[in-house]
Structures are given as C-alpha cells and as structure tokens.
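> here is the input, now give the coordinates:
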Amino acid sequence: MAKITVLGGAGVVGTAAVRLLATQQEVFSEVVIADYNLESAEVIAKELGPRVTAIAFDANDISSIKTAIKGSDIVLNTVGPYYQYEKPILSTVIELGINYVDVNDDTGATYEALEMDEAARQAGITALIGMGSSPGVTNLLASFAANELLHECESIDLFHAHGFEPSEGPGVIGHRFYCMSNPIPVFIDGKEKLIAQKESAAFEEEVEFINLKGKYRVYPYPHPEPITFPRFLKAKGLKRVTNKGTVLPEKYYELTRAIHGLGFDNKDPVEVKGRKVTPYDFAIAYLIKRRDELISEESDKEPRGCVKIVCKGKTRKGEEQTYVFYLASEGIGKGQGLGMGTGYPAALGAVLIQQGKIKKKGVLPPEACVNVWHFMDLMKNALGIDDQTEEKKSPLIIESIDAAGKVKRMQF
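Sure, this is the predicted structure:
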C-alpha cells in the first residue's frame, strides 16, 4: 500500500482532494495532510479516521518541504500561488524522486515546470502538472476531441464563467490582480504569442453557456492550456488555442478589472489621515465588501459556473466538424465550488499514477500522459455518477455540430 502527502491539504482545494483520497483505501493506506495551519489539518484528519494524519508544513522552508514529503509515494501539491511555490516544491520533489501532481494554473510557473522535464525524467518520476478542472479536465476533453473524434483539429477555444462561492479571500483576488498584470499566452495562426493586457480588448467576445441564462462577456486570461496544447497536440494541425473567462456576478468582475486598471494593485504605502495604507490592501478589502453587497442583491445566490471547450476541425472525409464540451454546475456538480471542481481531478490523477495507469516520465500536462477513458471511468466510480438520478448526473455535456450546423447531444 502507498502513502500520499497533500501539501496545503487543509485549504479549500486540498481538503476536497483529501476527502476523496480518504475513500481510496485500496490505493492509499495513508493520507497525510501537510499544512501551515496544523490545527485545521488535525481537525480534518480526526474527522476522516486513523488512515489520515496531519503534519505542520511551511512552503517557504525547503527543509520543511522535505520533512513533510519524506517517505511519500506521491505528493499532491495544492499550495498557491504557483508562481511563487511551484518551482521550489517541484524541484524538491524531483530531488527526492517522488511522483507528483498539482493544480498549477499559472503561466509563468507552467513554463518553469516544463523546464524541469529532463530532470524529472532522469529521476524516473511522473510530474503531472495542471490536473484540476481547468487546466486539467479541459486538457483531457480537448485531447479526446483532437486525437479520437477529429481527423484534423484546427482550433481549441476555452471559455469560463464561474462565481457566487460562499466567500472569496485576499489570496484569490491577489492572484487575479497578478494575472491581470501579466501578458496573455495565445496560439494564433500556428504561432505562440504573448498579448499585452492593453491589447486584449480586441479579443473579448460574448459567449453563451449551456446552464447559464443569457450571454456573458469573456476576457482573455493567462492560462496554461495555450502553452501546453500546441506542444502536445501539434501533430493534429492545431492553428489556434485561446482562453477567455469572467467571474460572476459580472458587475463584480468589471469592478475588479476597473480597480486594477487604475493601479490599485500597487503595494507602495500612501498616507491617509495620518495612517499608511497601500492601494493594494484598500482594493482587496473594498472588493471583498463590495462582492458581498452585489451578491446580496441577486435572487439566485447559489455557486454556479461552466467551462466551455470548443474544438473545431475536419473529419476524415474533409468535412467541417465541431465538438463542444461543457463542464457545468449541474447534476453532481450543482452548487459545488472551487474545491470539488479542482481538488477531485487532482486526487484522481494521483490515483491513476499509483495504479500504474500513467507510465510516462517527466513533467507532463494531462493531455500528454492521462488516458481520458481511465480518468472518466475512475471519476464515475469515485463520485458515484448515475445519469438516471438527477442529483447524481454527470456535469459533462457534449454537443456535436456538423458542417450544416446540425447539433446533436452525445453521451461519453
């Protein structure tokens, strides 16, 4: 039997992963929650039983990282922001020769991780990066379309809309500011490009989501898929990969963008009535307060969202064909937020590695090493998905659109 250590295991995403891993007794005999907040980790461990233990862990201290992961068969890293913690944690894991999974959604950290591919191969380990919802499940669905459904895959466009989680802390908003401050990777006309934020308005568009009413304005957003898809799906004739999204309520995201655009992400203090305040701290506090107010004005306050993946290409007969995948907050995903959507796929990725169903070595995104059928089968069993019961239905919806525009609903 095996031991898995979940770094940041007492956080929102980490806790969801730990809860699912605790049900996989036939794969993991021990699940370790490593977290800076030891008290919270111990509470979760006590609730889940003797197979789950807790240990103090500080991501800023390499010796603490080594102590936390020593003796592990797999490390699942949920510690963000990844632009700060991916490199030191992954390099330590490689040094100790331990298999690895994370939910890295930062572009800079993705480039850094991919640069460690050779070191991971030399160490004989599998480092599965970006194994959440998006990136993660989005990668698997896109690769399924490109490799199995289409003869040629010309474009993959990803669209996100989500929000109304019970709370949103400073770390989430701070990470959003970070992303809004960095260039956006896109793959256009068969070439990798970086779009400056000030140039991104030309790429905005209105998009419909299958489970959300109306249209939503989505904005280009830095994400790993436009970095990894061209590298690992290029043989299929890929010419375009984009990623765009918004946060709900829309007024809240528009306000966030406006405040960031005015320079309120600046951390240099200014004096206000005899007190030093940073624009950044003020902006975070104000946005948290204003978000609560905006949500209180809504009639439907339930967490909701959707990821839409549009894959266009051609059949073997040369006819145009489109496949659209939706990961919607419906069925078993109804009312679920970031934790389940991101933590569960990561936990399942770890299970697949331990079961020997992911054999490739190196630093790899999901589309490069995960068999989509293995993942979907495991997900169905682990989550108890049953399409005959409304509350247990799969959150995955698939549409096929032929050259004439005829839409057909598909079953996986």
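> from here on, contacts and neighbour counts on C-alpha atoms
OK.
> how close does residue 196 get to residue 375?
36 Å (C-alpha to C-alpha, to the nearest Å).
> second chain to compare with the first, below:
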Amino acid sequence: MNRRPYQVIVIGAGGAQAQAMLAAAARGTDVSTWLAVDRRWREEARAATEALGITTREVDPLEDAVALKALLSEGAIVANLAGPYYRTGTQVLDAAIETRTTYLDICDDADVTLPMLERAEAARAAGVTAVIGMGSSPGTTNILIRAAVDYLGPVEDVEIAWTVDVADITDAAIRHFWHCFNLVEQDGTTHPVPAWDELNTKSVDFPGTVGSQTVARLAHPEPFTAPLFLPVQRAVNHGAITPLDAMRTAWALAYAVDPQRAHASTSTVDAAVAVFSSYRDTRPAGPRIGSGLQIDVHSNGNGLRFASGGVTPMEEATGVPAAAGLVMLLDGEVTDAGVLAPESLSPAAFFTALRRVSLGGGGLELYELVDGRVGERVRIRDLIAARAGQAG
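A predicted model of the protein is given here:
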C-alpha cells in the first residue's frame, strides 16, 4: 500500500449500508487510520462512527473533480458507498485510477457496470486494483456462484432470485430499485420500464419466514459479470420487494417517473420517492417477511442450489460482505490490477474474512440439484474445502 495518511477512506459513510460496513470492519481489523466522509452527517451516525475510533469529515467530494482527487490522494483504499452508482460509479473509479488508489464499491446498477468494467485496462496500466459490486447481491452472490462453478466445472445456467422486505427499502434504495426495472442488454442498451403485465415473473419458494414469493426479471450486474469472469453460458436475475403490494407500488412509481418515458424532472422523482416513503411508513403493520435468496447453478437442471430466507436487515446483508472485501484488500488477498467483479475473489479467503467481520449466524443452505429438483443437502464448508483441496 502507498504511504498515505489514511488506510481507508469511505465516501458516503453516513448511509445505512456504510454504517453497517464500518461496524463490521471494526470487528475484524484496526480502523483507527480510517476516514469516513459524508456530505451531510446525521448526528447519531457521526457519533457511532467516531465511537469506533474512525475520523469523520463533512464534505461532498463528488461536487468537484479536483476535490475528489485530492481526497483520494489521502488514502490507500477508497470505499465508495455513495450511490446511486449510475451517477457516482465511474466518477469515483476514474479518480481512483488517476490517483492510483485501490478501489471498492457495492455497485448494483447493471447499466454502469459495463462502462466500469471497460476501465479495466486503464486500471491495470495504473497498477490499481478495483473491486466493484462487493455487497450482498452483487457481492456474496457472485462469490457463491464462483464456489459452485469451481466445484462443478463449466455450467450452462445461473439463475438468481432475491426478495427484500419493504421495511428495509430506504429512500436511497427505492431509487436503485426503480432503476432495476429498466432491463439492460449485453451491449448496454437500456429498455423502458415495462407495463405490469409485461414483466417476466415467476414464483420462488424461499426458506424461513420469506416463503413463496413472486419475483420479476430485473437488471442487475451478475448476468454480465458471471459469464465474463466464469465459465458460465447464461445468467439471469429476478428480484422483488415483499409483500406483493409493495412491489406493485414500486413498479407504478418507477413507471411514472421512468426517464425513458416520462422525462420526469428531479423534483418529480423526489416527490415520487416521498410518496413511496409515505406508503412504506403508513401501510398496515404486519409480520416482517425478511429477505430471501436463491441461486441455481446448473446444466440441464443438474448442479447446486443456494437458498436463504430470514429477517437480516438489508444494510447488514450488504455492509458485512463489503467489510470482508476491505479486509481482503488490507490483508493482500486481492492483488490483481484491473477492474474486478467479486467472481475474481477466492471463496475460501472471502469466507475467512467474512467470519472475522460477521456477528455470526446466517441461514444460507446448499443443496444438490438433480433434474431441476432439490436433492441432498451439502455443507458450504465442504464445498469450499473440496475446491481448496483440489487447488492444493
């Protein structure tokens, strides 16, 4: 690492996912030389950050390119947790490459993933390691896919499905979720938000409290990165906000303010966010559904299925893997220069780092898939150990 005043600089550090990441990182490594930056700190978030021993600063480095590069020159690593990434991703990544600063983010926007990956050669030429999409999905999902492919060999299909409880959808998160309705082709072509009856939907049975849910095909980075970084022919992503009335409300507002159709002003979009927030906060109270995940990695229905369902908050599910990614960078576990998706990371090293930063628990299950049906249960540690043994 370069000798700079700060080991890690976190941009957007006052947000919910960044706060979870900082708390997790403090469980697994020394954070006394970290700098947390936010354009407008909430008092409780700033106090919580400083209680971890992290220096805070209130500034908006994204307003000025010179200020952004000056900030990044103070740190060996920058963690960009300021979304939406279709606005901030390439801006911070370009500054990191120019200042030769190691980079990490939790980018979950498909359309900007492609231009970020196109910076790979510039990053390699500068000797910069940039890990993009290091959250839950993408992030943990990519590494699970990598572990399965390492074990199975080349596969034809990867099918990802996830749900998020409406209670976890912050104002920032709903802006991203709306963006996911704009499907993105492999060449970067982006489509308008489809009509409700035109959504590609299916029913998925998640474990635990989540149960059977309807999910829709949504734009996400994994369908681009999995075939690029792994011997995978096709990948598709489906997602949802639960319960279904929340999904319908989110879709309706996304359709109304879709820039490809409505050319809505910033104030109109802000008003739509306020409408969704009011709906979220005033809808009839009910039992918390939680978040669900299912990943099928297979050829002709034969392979592996990862599945989870529970009440882990979205900020924890996203922030903790990001902390594990930073620990891997600090420990020298990721050394290749270039723009890397999480599929590039060692599953064994990731899960080792994850144990350091996690509170424990988690309900991820792994099963064999036989002719498209769930078979025998497999221990994830055995999957990782088997591949590690083959590599050794």
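> rewinding a little: between residue 196 and residue 375 of the first structure, point out the one with more neighbours.
residue 375 (18 against 14; other C-alpha atoms under 10 Å).
> can you find the partner of that one in the second structure?
In the second structure, residue 375 of the first structure lines up with residue 350, judged by TM-score structural alignment.
> just checking, that match touches residue 322?
No - with contact defined as C-alpha atoms under 8 Å, residue 350 of the second structure does not count as touching residue 322 (10.4 Å).
> any idea whether residue 267 of the first structure is helix, strand or coil?
Classification of residue 267 of the first structure by DSSP: H, G, I helix; E, B strand; the rest coil places it in coil.
> next one: residue 336 of the first structure
Quick answer, by three-state DSSP: residue 336 of the first structure is coil.
> which residue in the second structure lines up with it?
In the second structure, the residue equivalent to residue 336 of the first structure is residue 312, according to TM-score structural alignment.
> tally of neighbours for its match?
Per other C-alpha under 10 Å, the neighbour tally for residue 312 of the second structure reads 17.
> re the thing from before, now name the helix or strand holding the residue nearest to the match of residue 375 of the first structure when sequence neighbours are not counted.
Of all residues not flanking residue 350 of the second structure in the chain, residue 324 sits nearest, at 6.6 Å (C-alpha to C-alpha, 6 or more residues apart in numbering). According to DSSP states H and E, residue 324 of the second structure maps onto helix 314-330.
> what's the next secondary structure element after that helix?
strand 338-340.
> read off where that following strand ends up in the first structure.
With TM-score structural alignment as the criterion, strand 338-340 of the second structure aligns to 362-364.
> coming back round to it: average offset between the helix holding residue 324 of the second structure and the first structure?
For helix 314-330 of the second structure, the mean deviation from the first structure after alignment is 1.1 Å (mean C-alpha distance after the TM-score superposition for the first structure).
> what is that helix packed up against?
helix 16-28, strand 102-105, helix 347-357 (3 or more C-alpha pairs under 8 Å, 6 or more residues apart in numbering; DSSP states H and E).
> out of the ones you listed, which is the most enclosed?
Highest mean neighbour count of these: strand 102-105, a mean of 28 (counted as mean count of other C-alpha atoms under 10 Å).
> corresponding residues in the first structure for the very next helix or strand once past that strand?
The element immediately downstream of strand 102-105 of the second structure (helix or strand, assigned by DSSP H and E) is helix 110-117. Mapping helix 110-117 of the second structure onto the first structure (TM-score structural alignment) gives residues 107-114.
> how much does the matching stretch stray from the second structure?
Relative to the second structure, stretch 107-114 of the first structure is 1.2 Å off (mean C-alpha distance after the TM-score superposition for the first structure).
> give the contact list for the counterpart of residue 378 of the second structure in the first structure.
Counting by TM-score structural alignment, residue 378 of the second structure corresponds to residue 410 in the first structure. Applying C-alpha atoms under 8 Å, 6 or more residues apart in numbering to residue 410 of the first structure gives the contacts 397-400.
> let's see that with 6 Å instead.
398-399 (C-alpha atoms under 6 Å, 6 or more residues apart in numbering).
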